[in-house]
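1. pasting the structure only:
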């Protein structure tokens, strides 16, 4: 599927700082601390809205305080979040995400394949939920946002080297448009909203997408 996405006459934004310059780089140990759907949701919430107390996280995600408290401790133990001493008191702990993002090195697919798969599966479920929610709200968006949003899916024949080059080019485009969401976003860009871009590039796993084998010696 490839929806037509209208081209805008609005000029590209000025290049912004590397969005993941302060990212936490995952390793085999830290994968154990994040390969859980609720921990991903907690971490994402703290990155976008923190610092927050455990009670605030519990209310925002609709989970019990006991469950959230456990997963906050796990995220803290594995270095994903930290206490905010300036806000904390003897009765209440505030948590923040000290890193702006997370890097997932490819070598983890060799070092810890099962955990790497579980972590990516968790990410895929979360992204799928967000996409489903966006589709349900699609038609109710204001006209300018209906025209601006888009969905696309395309098959193409590439070598591994070409795929890697395409991935890098797409990353550069995303970096160029990056503007970190936060309290000042509305004043920096009037009319802006937080936009999520989901990107995946992989060899198609479906046999029907593959070209049929050809007899030896046949020219094409």
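-> That came through, no problem. Please read these numbers as outputs of a predicted model, since none were measured by experiment. Residues are numbered from 1 along each chain as shown.

2. only C-alpha atoms from now on, for both contacts and neighbour counts.
-> OK.

3. buried residues of the lengthiest helix in the chain, list them for me.
-> Criterion DSSP state H: the longest helix present in the chain is helix 113-137. The neighbour-count check on helix 113-137 (16 or more other C-alpha atoms under 10 Å) flags 115-116, 118-119, 122-123, 126-127, 131 as buried.

4. pasting the second one now:
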């Protein structure tokens, strides 16, 4: 099966960039900028319950590795605003088998942090769903299926799911009444049944 075409809004991780990103706070900062838009280190510190010194340091590290950049159109005076450079990242599973143990450790940490973020998103929804209108409660989903597939069929399913989700990216404009950001998580993984 062919790989999907490269998306310029997705950054492919290599060993160097992975080591720059694979830190719990850096990943949370980057997610916050992707979801909430440009912000200052102080705003992000307050939102994430961290010190502004820690957020400033880790934002600079993210900038060094090309994940965030200045948003000078937002700042005034000495206030430094940051924005995400890409919409997301593409993870190559070959990083898990890299010859360098540090790279393998960073790859493992990255994947565990992604799983933690998915769990955090779900827990936040469950804890705040009563604050949302009933239309959003009816429009949320927590489903799972168990299928019997070959690796090739699983990859085909993943590509089709990604294509379907991407097709919704431009269906509603930012000024559409009732629009909200929606998180879609997909997990396709084999299970042992014995």
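-> Nice, I can see it. These numbers were taken from a predicted model, which means no experiment stands behind them.

5. TM-score for the pair, please.
-> Once superposed, the chains reach a TM-score of 0.84 (TM-score structural alignment, normalised by the length of structure 2), with 186 aligned residues with a C-alpha RMSD of 2.4 Å.

6. of the buried residues of helix 113-137 of structure 1, which is the nearest to residue 107 of structure 1?
-> Closest approach to residue 107 of structure 1 among these (C-alpha to C-alpha): residue 116, at 9.7 Å.

7. mind listing the strands for structure 2?
-> 10-12, 39-40, 68-70, 81-84, 88-90 (DSSP state E).

8. residue range for stretch 42-61 of structure 1 in structure 2?
-> Counting by TM-score structural alignment, stretch 42-61 of structure 1 pairs with residues 29-48 of structure 2.

9. contact partners of the matching stretch?
-> 28, 50-52, 54-56, 59, 67-68, 71, 74, 79-84, 87, 181 (C-alpha atoms under 8 Å, 6 or more residues apart in numbering).

10. how many neighbours does residue 55 of structure 2 have?
-> 23 (other C-alpha atoms under 10 Å).

11. not counting sequence-adjacent ones, nearest residue to it?
-> Closest residue in space to residue 55 of structure 2, ignoring its immediate chain neighbours: residue 41 at 5.5 Å, by C-alpha to C-alpha, 6 or more residues apart in numbering.

12. and if you look at residue 19 of structure 2?
-> Using C-alpha to C-alpha, 6+ apart and skipping residues adjacent in sequence, the residue nearest residue 19 of structure 2 is residue 106, 5.8 Å away.

13. give me the aligned partner of the one you found over in structure 1.
-> Residue 106 of structure 2 maps onto residue 115 in structure 1, by TM-score structural alignment.

14. which residues touch that match?
-> Contacts of residue 115 of structure 1 by C-alpha under 8 Å, 6+ apart are 28, 31-32, 35.

15. need the nearest residue in space to residue 29 of structure 1, chain neighbours excluded.
-> Using C-alpha to C-alpha, 6+ apart, the closest residue to residue 29 of structure 1 is residue 78 (7.8 Å).

16. ok so, going back, how about the buried residues of helix 113-137 of structure 1 in CSV, adding distance to residue 164 of structure 1?
-> CSV is the format used below for those (distance: C-alpha to C-alpha, whole Å):
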residue, distance to residue 164 of structure 1
115, 23
116, 19
118, 23
119, 21
122, 23
123, 21
126, 25
127, 22
131, 25
